[in-house]
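[1] 3D model of this:
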Amino acid sequence: MEKLTALLNKQKAFKKPSTQERIRLLQNLKAVIKQHEEDILQALAHDLHKSAQEAYTTEIGMVYEEINHTMKHLHKWAKPTRVKTPLTHIGSKSMIIKEPYGSVLIMAPWNYPFQLAISPLVGAISAGNAVTLKPSELTPRVSQVIRTIVERAFKIDQAAVIEGGVDVSTALLKLPFDYIFFTGSVAVGKIVMEAAAKHLIPVTLELGGKSPCIVMPDADIKLAAKRITFGKFTNAGQTCIAPDYLLVHESVKEDLLREMMTCIHDFYGERPETQPHFGKIVSTRHFDRLSHFLTNGTIVTGGQRNEHELKIAPTILDHITWEDPVMQEEIFGPILPVMTFDSLDEVTEMVKARPKPLALYLFTTNKKTETYILDNLSFGGGCINDTLMHVATPYLPFGGVGESGMGRYHGKESFFTFTHEKSILRQTNRFDFSFRYPNAKNGLDIIRTFLK
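    As a prediction, the model looks like this:
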């Protein structure tokens, strides 16, 4: 605890870097990442059995895009902003100055252990903060690589990595950081928020939930099947924005499931659970939890398990009800329950009856249907006729709503998430309005003239 406190004190004393210095730090970070690309890929293959293509696309490439976008726009984001001044303040000038919160704690998850650690780090550094980064202990090889990269790219008072388990996370949450950024489960998010409240620390919580995927009868079924299969089973389903359950119109269910079975075979082969580059479940505990879901409903395809490698084949479950255990919590694995509907009203009633999801996916070619869903359902973000891809652009803010999280980041939003906007009014000394003072004659009448 003494070492953690000493590190925090050192980071709190860190002098705010100039915008140009922050860009230099980001350039250096990118260069060090490039030098360790192979190490990152090998670590992701070891910890999660990610293929090189999936790992580069979803982890390294997204980080490069975030760094490049931030460096390109940082001067514009960071400069003071002039704003209008009302008539009541004539003679004065108003501006907003962007300043860092100071010391930031970033707590990263295990499912995308590199990208979800480094992306918020980019935002925090771009805003001028000092960062303590806590990677997940469930992906130890990736954690070691992250530590090496951060130690090479930054001085310890600029950014430092603290490794360890729950005891380390608990100790960090007792310290008075200026901001906490957490990505993980709803249950742990509540613990983080409770700890932050004791010091009145502002937080961003990137959580999860049961994200629905809705398929209308007018959808392009073949293309929908391809994109749903991709979105659900990437990273063995261990994605916070993966389609958690499928709501498909009764009239096209059989066609959709048949096409998805074909896609699963095309993407992952005859026995995915034996393929070296099909993702593994992160731990035995998670594997056992997911295995229990396989008894729910009827298995349409999949269900095979490889206990030695902690792998579960991409699985589709039919004849599911809301009372089944698989519908009581976020699945976070390669299991997709299927439910049907007859009308849009039925869809909105089902989704509204549950906590607001992190993501929602709608497959339709009808603009009225699209408008109806977007107007009537609240969720963090999503796609029309696709899955996952809204998270891969720095121009769209990413974050949840309600139980799926609070706050947002990516691109410009990452900078402002870690930035305090300080309001400044610069008053003139050339004249003074005496009517605002308590002893002013007819002061109230004059004030009423302005404020009515």
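[2] C-alpha from now on. contacts and neighbour counts both.
    Will do.
[3] all strands of the stretch 1-150 of the chain, in order?
    Using DSSP state E, counting those that start in this stretch, the strands of the stretch 1-150 of the chain run over 81-83, 93-100, 103-107, 130-134.
[4] now for residue 143: which residues touch it?
    By Cα atoms under 8 Å, 6 or more residues apart in numbering, the contact list for residue 143 reads 113-114, 135-137, 163.
[5] including neighbour count and distance to residue 26, could those residues go into JSON lines?
    Shown next, in JSON lines, are the contacts of residue 143 (neighbours: other Cα atoms under 10 Å; distance: Cα to Cα, whole Å):
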{"residue": "113", "neighbour count": "25", "distance to residue 26": "19"}
{"residue": "114", "neighbour count": "27", "distance to residue 26": "16"}
{"residue": "135", "neighbour count": "29", "distance to residue 26": "19"}
{"residue": "136", "neighbour count": "25", "distance to residue 26": "23"}
{"residue": "137", "neighbour count": "18", "distance to residue 26": "25"}
{"residue": "163", "neighbour count": "17", "distance to residue 26": "22"}
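[6] which of the strands of the stretch 1-150 of the chain sits closest to residue 440?
    Of all the strands of the stretch 1-150 of the chain, it is strand 93-100 that lies closest to residue 440, at 24.4 Å by Cα to Cα.
[7] which strands and helices lie in contact with that closest one?
    strand 81-83, strand 419-426 (3 or more Cα pairs under 8 Å, 6 or more residues apart in numbering; DSSP states H and E).
[8] which one of those strands is the most hemmed in?
    Most buried of these, by mean neighbour count (mean count of other Cα atoms under 10 Å): strand 419-426, with a mean of 14.
[9] relative to strand 93-100, how tilted is it?
    For strand 419-426 against strand 93-100, the angle by axes from the mean of the first three to the mean of the last three Cα atoms, to 10 degrees is 150 degrees.
[10] next secondary structure after strand 419-426?
    Following strand 419-426 in sequence order, the next helix or strand is helix 443-450 (DSSP states H and E).
[11] tell me the buried residues in that next one?
    By neighbour count on 16 or more other Cα atoms under 10 Å, the buried set for helix 443-450 is empty.
[12] what does that helix rub up against?
    87-88, 435-437.
[13] what about those residues, which one has the most neighbours?
    When neighbours are taken as other Cα atoms under 10 Å, the top entry among these is residue 435 (15 neighbours).
[14] run through the residues that contact that residue.
    Residue 435 neighbours (Cα under 8 Å, 6+ apart): 441-444, 446-447.
[15] go through the residues you listed and say which is closest to residue 333.
    For the contacts of residue 435, the nearest to residue 333 is residue 447 (63.5 Å; Cα to Cα).
[16] for the closest one, give its distance to residue 207.
    The gap separating residue 447 from residue 207 is 49 Å, by Cα to Cα, to the nearest Å.
[17] surely residue 299 is in a strand?
    Yes: counting by DSSP: H, G, I helix; E, B strand; the rest coil, residue 299 is found in a strand.
[18] and the gap between it and residue 223?
    Relative to residue 223, and taking Cα to Cα, residue 299 is found at 23 Å.
[19] here is the second sequence; please produce its structure so I can put it next to the first one:
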Amino acid sequence: MGEVVGDFEGDLKELRDTFNSGKTREASWRRSQLHGIISLLKERESDIFKALKQDLGKHHVEAYRDEIGTVAKSANYALGNLNKWMGSKRVKVPLAAFPSRGKLVPEPLGVVLIISSWNFPFGLSLEPIIGAIAAGNAVLLKPSEIAPTCSSVLAETIYYYLDNSAIKVVEGGSSVGEKLLRLKFDKILYTGGPRVGQIVMAAAAKNLTPVTLELGGKCPAVVDCMSSSWDQKIAIKRIIWGKFGACAGQVCIGIDYILTQKKFAPTLVEFLKKHIKKSFGDNPMGSNNIAKIVNKKHFSRLKDLLNEPNVKNSIVYGGSLNEENLFIEPTILLDPPLDATIMTEEIFGPLLPIITLEAIEDSIQFIRSRPKPLAIYGFTNNEKLQKRMMCETSSGSITFNDAIIQYAIDTMPFGGVGGSGFGRYHGKYSFEDFSHQKAVLVRGYLIDFGFRYPPWNDKKLQLLKSGLRYNYLTLVLIKLGLKSKA
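    This next block holds a predicted model:
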């Protein structure tokens, strides 16, 4: 089972001994663990549903969509591609190295530490584990203590469904995390906020441990004025889902705020109001279709965002708060102060500011003037604007005419840039993130050139200069007198 306190050196030693035994490198072991994850998700589905309802208030359909279904898909994708990923890859070798052949051989890094987040406690734990075990590593997982029921279920189910000598779970709060970070791992993947990300990176630096950080940020949605009523309707539905429909906006790649033209803002607000009511009803808290805020600390943080000077006056829809049930109504704000906290820090909740601009093209400079986000969303059919957004902004990803869905695509990497994190995973990219691509070169003894070796003289210098001009095959012909230097 998961451990709450204690010295984890014994656990780390067992994981390292298992890795050093070579067991985790075997394709059969990797496949058995991937099948174990699939069985876990299928057989313990009801336990996962209950845990997500207890900790986050997630409806079981939302829970399956965002955590069980996507993880099962990823595990099956890894199973279907494992042989290809594990295989070596031939690389071209220049004739200057003739006769030789080269290849890249993926090898596991060793024992990896995964520190996951609370907003998708199963998805953000099991998704990187899939990549780590597919690559042949041993794994130590620390789930977030902020979702305690989910953490407990993860510890129990991983113990029973996966190889406990190679995959372990430790539970606990920040003190446990601090103890783990004092130990030497071969890779650390952390999902969470930038403050803790800095702590993780500083600890990893002491052991020169490579790190993947998924930190989020303020992800903007640029909403253009679309001519087609059908396009407008679909866009609004996707915007609402991208903000409120996944964990009540407590999502690192969720829409943080909207940028739109001033002339289109009144229409946009009315569209949003209409479809929020359609999705969540007149009583969103009683609809059971939107998650709760994870705890009182985060509830108070969101409440403080709304209570800042001149922010409350910008509310044009919603704004109701129920502290007893940790529920905040989907809320729209129009042009809150740009220096308010709601516009300078990641919101991570069901509050949606709309910032108006004279021209939609001004959104590019607005985005560029702020830290690089994990994702940018553009709701527009204007190909020129799409191209400018791609070329003139920087983000972990950019998606046009939808939101969040890029996370579920196994053939595309997921990761940030700059302050939103670095490193990438999902699908093959997860395998690569937890692997080292070892360069292997094999040379023959058929040909050798003495000018490589001392003692040095001017003739060897001329031959070395010629070697930079010609490939080795040409030099052989020159040496044999079959080709002129001219």
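[20] related to what we said a few turns ago, and the helices and strands packed on strand 93-100 of the first structure as TSV, adding distance to residue 347 of the first structure?
    Below are these laid out as TSV (distance: least, Cα to Cα, whole Å):
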stretch	distance to residue 347 of the first structure
strand 81-83	44
strand 419-426	39
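[21] out of the ones you listed, which gets nearest to residue 51 of the first structure?
    Counting by Cα to Cα, residue 51 of the first structure lies closest to strand 419-426 out of those; the figure is 35.9 Å.
[22] on average, how far is that closest one from the matching bit in the second structure?
    For strand 419-426 of the first structure, the mean distance from the matching residues in the second structure following superposition reads 0.8 Å, by mean Cα distance after the TM-score superposition for the first structure.
[23] returning to that earlier point: ok, and the contacts of residue 143 of the first structure in the second structure?
    With both residues aligned by TM-score structural alignment, their matches' Cα atoms under 8 Å, the contacts of these that the second structure also has are 113, 135-137, 163.
[24] including distance to residue 14 of the first structure, could the residues you listed go into a markdown table?
    Formatted as a markdown table, these follow (distance: Cα to Cα, whole Å):
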| residue | distance to residue 14 of the first structure |
| --- | --- |
| 113 | 27 |
| 135 | 22 |
| 136 | 26 |
| 137 | 28 |
| 163 | 22 |
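[25] so which of the residues you listed comes closest to residue 107 of the first structure?
    residue 135 (6.2 Å).
[26] from residue 341 of the first structure, how far off is the closest one?
    Counting by Cα to Cα - residue 135 of the first structure and residue 341 of the first structure are separated by 41 Å.
[27] cool, and residue 213 of the first structure?
    12 Å.
[28] name the residues contacting each of the two.
    247-248.
[29] out of those two, which sits in the busier spot?
    residue 213 (26 against 18).
[30] is the more buried one in a helix, a strand, or coil?
    Applying three-state DSSP: residue 213 of the first structure is strand.
[31] verify the contact between it and residue 242 for me.
    No: using Cα atoms under 8 Å as the test, residue 213 of the first structure is too far from residue 242 to be in contact (9.1 Å).
[32] distance to residue 284 of the first structure added to the strands of the stretch 1-150 of the first structure, as TSV?
    Formatted as TSV, those follow (distance: least, Cα to Cα, whole Å):
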stretch	distance to residue 284 of the first structure
strand 81-83	52
strand 93-100	41
strand 103-107	22
strand 130-134	22
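[33] re earlier: dump the contacts of residue 435 of the first structure into TSV; add distance to residue 308 of the first structure as well.
    Below are the contacts of residue 435 of the first structure laid out as TSV (distance: Cα to Cα, whole Å):
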residue	distance to residue 308 of the first structure
441	87
442	86
443	82
444	81
446	82
447	78
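[34] which one of the residues you listed is nearest residue 83 of the first structure?
    Using Cα to Cα, residue 447 is the member of those that sits closest to residue 83 of the first structure, with 23.1 Å.
[35] map that closest one across to the second structure for me.
    Aligned counterpart of residue 447 of the first structure in the second structure: residue 464 (TM-score structural alignment).
[36] repeat that for residue 109 of the first structure.
    By TM-score structural alignment, residue 109 of the first structure lines up with residue 117.
[37] pull the contacting residues for that match.
    Contacts for residue 117 of the second structure (Cα under 8 Å, 6+ apart) come out as 124-125, 143-144, 191-192.
[38] and if you look at residue 118 of the first structure?
    The contact partners of residue 118 of the first structure, by Cα under 8 Å, 6+ apart, come to residue 63.
[39] what does it align to in the second structure?
    So, by TM-score structural alignment, residue 118 of the first structure is matched to residue 126.
[40] stretch 92-107 of the second structure corresponds to what range in the first structure?
    So stretch 92-107 of the second structure sits over residues 84-99 in the first structure, by TM-score structural alignment.
[41] just the buried residues of that stretch, please?
    The neighbour-count check on stretch 84-99 of the first structure (16+ other Cα under 10 Å) flags 93-96, 98-99 as buried.
[42] quick one: map residue 68 of the second structure onto the first structure.
    Aligned partner of residue 68 of the second structure by TM-score structural alignment: residue 60.
[43] nearest residue to its match in space, please, no chain neighbours.
    Nearest residue to residue 60 of the first structure, sequence neighbours excluded (Cα to Cα, 6 or more residues apart in numbering): residue 115, at 6.6 Å.
[44] what's the answer for residue 411 of the first structure, then?
    Residue 411 of the first structure sits nearest to residue 394 (Cα to Cα, 6+ apart), 4.3 Å away.
[45] could you look up the SS state of that neighbour?
    Assignment for residue 394 of the first structure (three-state DSSP): coil.
[46] can you tell me how far the aligned residue in the second structure for it sits from residue 475 of the second structure?
    For residue 394 of the first structure, the aligned residue in the second structure is residue 410 (criterion: TM-score structural alignment). Look at residue 410 of the second structure and residue 475 of the second structure: by Cα to Cα, they are 48 Å apart.
[47] over to residue 107 of the second structure?
    Residue 107 of the second structure is 37 Å from residue 475 of the second structure, by Cα to Cα.
[48] then residue 461 of the second structure?
    In terms of Cα to Cα, residue 461 of the second structure sits 14 Å off from residue 475 of the second structure.
[49] mind listing what the aligned partner of residue 380 of the second structure in the first structure touches?
    Matched across to the first structure, residue 380 of the second structure falls on residue 364, judged by TM-score structural alignment. Residue 364 of the first structure sits next to 215-220, 370, 384-385 when contact means Cα under 8 Å, 6+ apart.
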